[in-house]
Structure formats: structure tokens, C-alpha cells
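Dropping a prediction and its sequence here:
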Amino acid sequence: MRIDLVDQDQYAQSGPPLDQLRWLRENDPVYRHDDDPPFWAVTRYEDVVHVSRRSDLFSSERRLALFHEVPEEQRVFQRMMMLNQDPPEHTRRRSLVNRGFTPRTIGALEQHIRDICDDLLDKCSGEVDFVTEVAAPLPLYVICELLGAPVSDRDKLFSWSNRMIGAQDPDYADTPGGEGGAAAMELYAYANELAAQRRANPRDDIVTRLIQPDEHGQTLDENEFDLFVLLLVVAGNETTRNAASGGMLALSDHPEQWERLVADPSMARTAADEIVRWVSPVNLFRRTATQDLTLGGREIKENDKVVVFYSSANRDSSVFPDPDVFDIGRDPNPHIGFGGGGAHFCLGNHLAKLELRVLFEQLARRYPRLRRTGEARRLRSNFINGIKELPVKVN
């Protein structure tokens, strides 16, 4: 079988190459993939979890966590972002940021999220694009709430996130073949201004909490805070948005599962996890080996590029019975759609699952006859398993 796990045109056409990933899991689970530079493709659940939990062996910091290569001068700046740090620095930063994501803080948002979903669904009539009318606005409204930012800023946040994540998609790129750098700098400046406003006029929001010292007197400095907001806007938007869009596509492709949800909307709780497993909104992350080691029977050298594929691990039959069956009642469901554990397990996983649960619960109750009316248009990205457009009829 010809193996190419990074062809972005392939992702734009049909999403992750599940047939290739299945073959690799069964025949060559730590695969030496030709590229520039070559990398090890890690496709089995057990190995993805191992790489995720051993930051000492597989670094996010040496060559950063995203797949593409960047010059060292850019790495120096990007290492200030939690995504691109290893313990103990990552541990320090995460402990500061955790203050804004306690279970109590997230749980208190449920009614607000329900109100947002109802407001979005109130505006839907006839045929609509599920992505732009429902899936994309939901996390952006929630992010605005978390940041204490005006809801009117959501369109700017939407544009910045699209341009950074979709840098290789002609619909979103700043420039042909661009890397979203202009969007990142605009968002960085926005975060800087937001922090300045809260220093002058503190409020009861996550921004105020994060710029104030914790009980040990530690705080995020200006660059750390601005980079955290950038990460929050992109990660908090893209994961939920594309899980919601991909979940709606899965439910339309499996009408018997939609009927189960309509018959019992409380199944949205397990449906949220199954949607994340099935969609795997984040397809991959990169790590760098910190020493010579063995993984899956393969000899990996220090500084080798190691790439974990969550979309593959979440279809591993050694963990998930009937992994290619979409089952909204699947339980247990130990998916790793929010990461394989360890230092970089998704900070906002509880928030994302809450948003998905409430959204699909309300959809099932309010629009039981909802149906897809056209084909989905996918994002040209091997990083985010994204959908740009999904036409549906809601009544």
C-alpha cells in the first residue's frame, strides 16, 4: 500500500487516510515515513499514549509540537507557548492557567452555554450552513464569555483562528502558501490590549484571574499571557467547532444514531465522547526524541521527528470494539481525542464536552427532522480534521 499521511489535498477531499492508518496499525505501527525531514508515524493507541505521557523521552520543546518545520529564531519565541514546552516549565505555566478552568468555573457555564445554543438555533430556519450558523459561533461565544470580551469581537476571533489553522487552505490563507503569521500577530496585539484593560479595570473573568498573582505570588508575564490567549482562541475554537461539525456529519451519515438521540436526548452525554473519538478534531502532533530509544520495535535516534496520529489511535481495535462503528452509546469510551494524557492533555476538555453535550441535546429536542442537504466541504489541513461547510435543513 502507498503510504502518504500528510498529503493535504487528500485531507481536503476525504479526511484522514483511515485505510492507510489501519494498515499501519496492523503491519508497521511505528512507520518510517518519507518526508523532509523523514518522521516516525505512530499509529497504535498504546504507543500514542506512551509518547504522550513521556515528555522526558519525547519533547514538545526541542522542535515544537506542530508538524511543520520552523527556523530556530521562530522556535525561541514559540517556546513561550505551553503547547511547545516540556516539564518543569510547562508544569509551572499550566498550574497558573488552571485557575481559569476549574470544574466549578466550567460547570457554572452550563446554563450560559444552553442559552447560547438556544439563541443560535432560534436564528436557524430552513436550509442553513451548520458550520457558520451553529458550530463555529458556539465556541466563539463561549470564548468571548471566558475572556470577558465583547460578543461583537467573535467575528475577529473567527477570522484569526481560520487564518492560522487554515494557512494551507486557499479559502483562509493570509497569502498563498502562508503560515498565518499576520493573523497571529493581530491576535497577539488583541490579547495585549485585553490584558491592559483588565489591569486598569479588573473584572470577574479569566483574564483578570490570569494576570493576577497566584497564592505563591507567581503570574504570567505579558508575553506568556498573550500567547495563552492565542492558544485559547485557536484550540478552544477549532476543537469544539470541528467536533460539532464532524459530529453532525456523522449523525447524518448514520441516521439510526440520530434517531437514538432524538428518542433520548440524554444520550448526548455519551454521544459527545463518541463524536470526539470518531472525528478526532486534532489529527496529529509532533514530538522530538530526546535520546536513542526503542518504540514499537523500531530503533529511534535522538532528535528524530516522531508524529502521533490520534485519528488512528481512536480506531484501534485492541481498545475499541468495532472501532469503525459510530455508536453514540459507546461506554466505556477511552478515546484520546483530547490527547493521550500526560503534560499536554487538553486543558479545555471538560468545556469542549460540555459544549458538545448541550448542543446535541438541544438539536435533538428542537429539530428532530434535521437532515443534511448537500456535501461537506473539508479543510485542507493534515493537522485539524476540519469542515468548512455543511448544508442542513432544520425544519
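That came through fine. Residues are numbered from 1 along each chain as shown.

can we go C-alpha only for contacts and neighbour counts from here?
OK.

longest helix of this protein?
In the chain, taking DSSP state H as the definition, the longest helix is helix 222-253.

quick one: buried residues of that one?
224-252 (16 or more other Cα atoms under 10 Å).

Centre of the chain to it, how far?
Chain-centre distance of helix 222-253: 5 Å, with Cα atoms, centre = their mean, to the nearest Å.

Ok, stretch 321-334 next?
Using Cα atoms, centre = their mean, the offset of stretch 321-334 from its chain centre is 20 Å.

another one to put next to it:
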Amino acid sequence: MASQDGRPDRPAPIDVVDPGLYERGGIPHDRFGWLRDNDPVHWHADPDERVPGFWAVTRHSDVVEVSRRAELFSSAERGAMFTETEPADLVLYRLMILYMDPPDHTRRRSMVNKGFTPRMIKQLTEHVRDIAHQLIDAVAAKGEADFVEDIAAPLPAYVICELLGAPIEDRDRIYRWSNQMIGFDDPEFSGSREAGADDTAAEPPPARSGGSGGSSPHKELGRQAAAEIFAYAGELAALRRAEPRDDIATQLLRSDASGHALTDEEFQLFVLILIIAGNETTRNASSGGMLAFFEHPGQWRRLLDDRSLLRTAPDEIVRWASPVNLFRRTATADTELGGKRIRRGDKVVVFYGSANRDERAIDDPFTFDVGRDPNPHLGFGGGGPHFCLGTHLARLELGVLFEALLERMPDIRLAAEPRRLRSNFINGIKEMRVEFTP
């Protein structure tokens, strides 16, 4: 039985937010397929019974509608992450672009955009290529490697160092911070703080999106990591003001044509987002893409025979891997979506992993096709104000990395079953042992 507004009288048994599902088998495509066909805007119980449920949005068209109607589906109202956030905490979090709505978001994005212009990205190409070959050099003679630890993870961390004008040796810290910030549901990552770390460090924004409510997100994941990022970004800001360079940090700290510049706190929050988003998306698209090639060897042979397919392959890799699974919005007014009545204040969660396999929008979506063109995937978001700022950079990194792998490791093969991240937010692989001819 269902009530008049479409909500079931009791929670439906289907579950698409259990982190264990993703750890055991990746995106639960069977469950998402059922929802798309039968209940595409589905009232879903929250993992925490003390808080209200949410609308699970699974069809491509509905995800696009939510993404593009920021005035109706807000990121600022209650935050963009799955978890519930205390009202007092939102004051700080709304300084992050991820938690903003227009016009604040539009103004902030115009300031940040200057660090991601085609000119800024293009001048990274050769540097990214050098990094990719250096990473391969480090393992080439061994004939085996952990694709995640040795190749997929270091590449974006190195690139972030380049963007920020940070020393390359900071890569290990960036990698560790990112693990701690996104691995809140995975004991291996959430418990990986260095011995002696103070869990009551300065107040940082969380990056948690697991179960809602309960104890403070700060204590459950990465308070120390976020506090370290804040301190790191503060030192970097002081250094770049004293010694300007041609990097994104210097660009962001300069006043724009209107005389506006990021405050220290705003800059610190941007660095935190860059470390998480800039690292996790490319890292998990790379490893997820490599796994896709292992599972579809014919597509790897296509790339070996025709390198021009590297133009379209990055988007298909992102569609297939869907490295970011979900984001949350909050309805600002009563409305209708997918035939369901959405009430003001309702939590609305969009699932990109589901939308990227929607037969209504994508031809033959369960076929991995590196030549797919056009490719209307939502792996970089569903359009609208929050479309991924680093889209061009991600495409560059993926294209350059796989070009290097084709050249240097044409016979790369899977050596052991991959280990996945326990997370409903990031579709990640923690470890993937590979072999190749030394």
C-alpha cells in the first residue's frame, strides 16, 4: 500500500545505499535496473531509522532535471552529501562551491574557473605524460604491480601538486588525506590515521556520505585529515601571496576584474575539495577503466589497433566506472518528479551509476564501447551549475595514462581479484594486482 503522495506506508525492502553492496560487487545494477523500470523516483528508507528517508532518483532524465533545476533542488539548503548535517555546521560548509546554489555558486565558480581554462589545462599535457611514464618506469622491470597504489592513485595526486604549485613530495600526503576523507565507511581507510593523531583537531568540513545522523561526522571520519589540509592550504596561500607563480593557487588568490578574491578560509575549503574531487574521480575512473578492459579484452585490442579511439575512450571509461555514485539535493518547494509528489524539505538523492546504464538515454548501455559517440553519460554530473569543473582535466589524465599503458604495457593482465572500497559514495577499487611482460 502507498499513501497519496506515492510514499509507501512502510519502507520498501530494496536497498541501494548499503556500503557493503558496493564493496562486494560494485554498483548494484540489478537493483537500479528494477528501480528504473518500476519506481524511478523511489521513497527509500534511510540507513539511520531516526531520520526521514529520501527519494532515490535513478533514471537519466530525472537526474538531469534535478541537476539543472538548482532553484528547486538545492545544494545549499541541507548540503550536497548524503549524510544529514547539523545546521550550525552548514554555515562553514556553504563556503564550499559544492554546497552553494546560484547566484553565490555562479560568482564563486567564475572565480575558480580561471584556474581551469583550456590554456591552464593544455600546458599540463606534457607534464602529465611525463608523470605517467615515470610511474610505469618505477614498476616496469618487476613485471607486476598494484595498479591502484602504483599507477592510478599517484597520477592525479601528482597533477594536484602541479596545479597548486606544491612540492611533488607532497603527493603521499595528498593521497593519504583523500583516503581518509572518502573512506569513512571502510575500516581500512577510516582507521588509517597516523599513530598519535588528535581526533579533536580544528573544526573541518566532513566529506562523509554514509549513514545519516548518529554521532558527529567529524569524529567518524578524517577530522585530523581535514584539519591537516586546512593547515597545509593556509601555508600554501601565504607562500603564493609572497611568491606568485603561474599556477591555480596564485590565480585563485588574485583579485578578479571586480576586485573579488578568495578569503583564506574559502581558499582552504577549495583546496580540500580539489584534493578529494581531483584525486578520487580520476583515480577510480583509471582503475575502474582498467578493470573494464580486463573484462572486455576486445576493447583493449581495439585501442591497441586504433589510438584515435583515445579521443572517445575517456568518456566511456567514466560512464562505465561512474566513480562518483551519488549526490544529495533538498527540495525547496513542493513539486513533482517522475510522477511523485516531492515535498519541500525532502531529501532527493541522484544516482549517477544508475543513470549511466539507463536504456532510455544511452544505446546498449551494458556494452563497454570505447568508440561510443555521442556519449550522453552523467559521470561528470547531470549538467547545471554543478557540472564537474575538472572535466577537461580528467579527460586529459585518462587519455594520457591509457596511451602510456598501451605503449608500455600492451599485455597487462589481471593477477588477482580486485578489492573494492566499502562506500556508497565513491565507486572505488582499493587494490588491483596486475602482471605484464617486464
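Yep, that arrived. Model, not experiment: these values are computed from the prediction.

TM-score for this pair?
With the length set by TM-score structural alignment, normalised by the length of structure 1, the two chains reach a TM-score of 0.98; 395 aligned residues with a Cα RMSD of 1.2 Å.

ok so, going back, mean distance between the longest helix of structure 1 and structure 2 after superposition?
On superposition with structure 2, the mean distance recorded for helix 222-253 of structure 1 (mean Cα distance after the TM-score superposition for structure 1) is 0.4 Å.

Could you tell me where that helix falls in structure 2?
Taken onto structure 2 by TM-score structural alignment, helix 222-253 of structure 1 occupies residues 264-295 there.

repeat for stretch 332-345 of structure 1
The aligned range for stretch 332-345 of structure 1 is 374-387, by TM-score structural alignment.

With stretch 264-271 of structure 1 instead?
Mapping stretch 264-271 of structure 1 onto structure 2 (TM-score structural alignment) gives residues 306-313.

next one: stretch 306-317 of structure 1
Against structure 2, stretch 306-317 of structure 1 falls on residues 348-359 (TM-score structural alignment).

List the buried residues of that stretch.
Applying 16+ other Cα under 10 Å to stretch 348-359 of structure 2 flags Val348, Val349, Val350, Phe351, Tyr352, Gly353, Ser354, Ala355, Asn356, Arg357, Asp358 as buried.

Stretch 130-139 of structure 2 now?
Buried-residue list, stretch 130-139 of structure 2, by 16+ other Cα under 10 Å: Ile131, Ala132, His133, Leu135, Ile136, Val139.

How about stretch 56-76 of structure 1?
Buried positions in stretch 56-76 of structure 1, judged by neighbour count with 16+ other Cα under 10 Å: Leu57, Phe58, Ser59, Ser60, Glu61, Arg62, Arg63, Leu64, Ala65, Leu66, Phe67, Arg75.

rewinding a little: tell me what the longest helix of structure 1 is packed against?
Under the contact criterion of 3 or more Cα pairs under 8 Å, 6 or more residues apart in numbering; DSSP states H and E, helix 222-253 of structure 1 touches helix 137-147, helix 154-165, helix 181-200, helix 255-263, helix 268-279, helix 349-366, strand 371-372, strand 387-389.

For the nearest residue to Glu224 of structure 1 once chain neighbours are set aside, grab the count of nearby residues.
By the measure of Cα to Cα, 6 or more residues apart in numbering, the closest residue to Glu224 of structure 1 outside its immediate chain neighbours is Met80, 6.1 Å from it. Look at Met80 of structure 1: counted by other Cα atoms under 10 Å, it has 20 neighbours.

same check, this time on Val207 of structure 1
24.

secondary structure class for the counterpart of it in structure 2?
Under the alignment by TM-score structural alignment, Val207 of structure 1 pairs with Ala249 in structure 2. Under DSSP: H, G, I helix; E, B strand; the rest coil, the three-state class of Ala249 of structure 2 is helix.

Ala249 of structure 2 and Glu235 of structure 2, how far apart?
As judged by Cα to Cα, to the nearest Å, Ala249 of structure 2 and Glu235 of structure 2 stand 11 Å apart.

re earlier: just the ones of the buried residues of stretch 130-139 of structure 2 in helices?
Filtering those for helices - DSSP H - leaves Ile131, Ala132, His133, Leu135, Ile136, Val139.

which residue packs closest to the equivalent of the fourth one over in structure 1, ignoring adjacent ones?
Spelled out, it's Leu135 of structure 2. The equivalent of Leu135 of structure 2 in structure 1 is Leu120 (alignment by TM-score structural alignment). Using Cα to Cα, 6+ apart and skipping the chain neighbours, the partner closest in space to Leu120 of structure 1 is Val134 (6.1 Å).

count of neighbours near the equivalent of the one you found over in structure 2?
Using TM-score structural alignment, the partner of Val134 of structure 1 in structure 2 is Ile151. Number of residues near Ile151 of structure 2 (other Cα under 10 Å) recorded here: 24.
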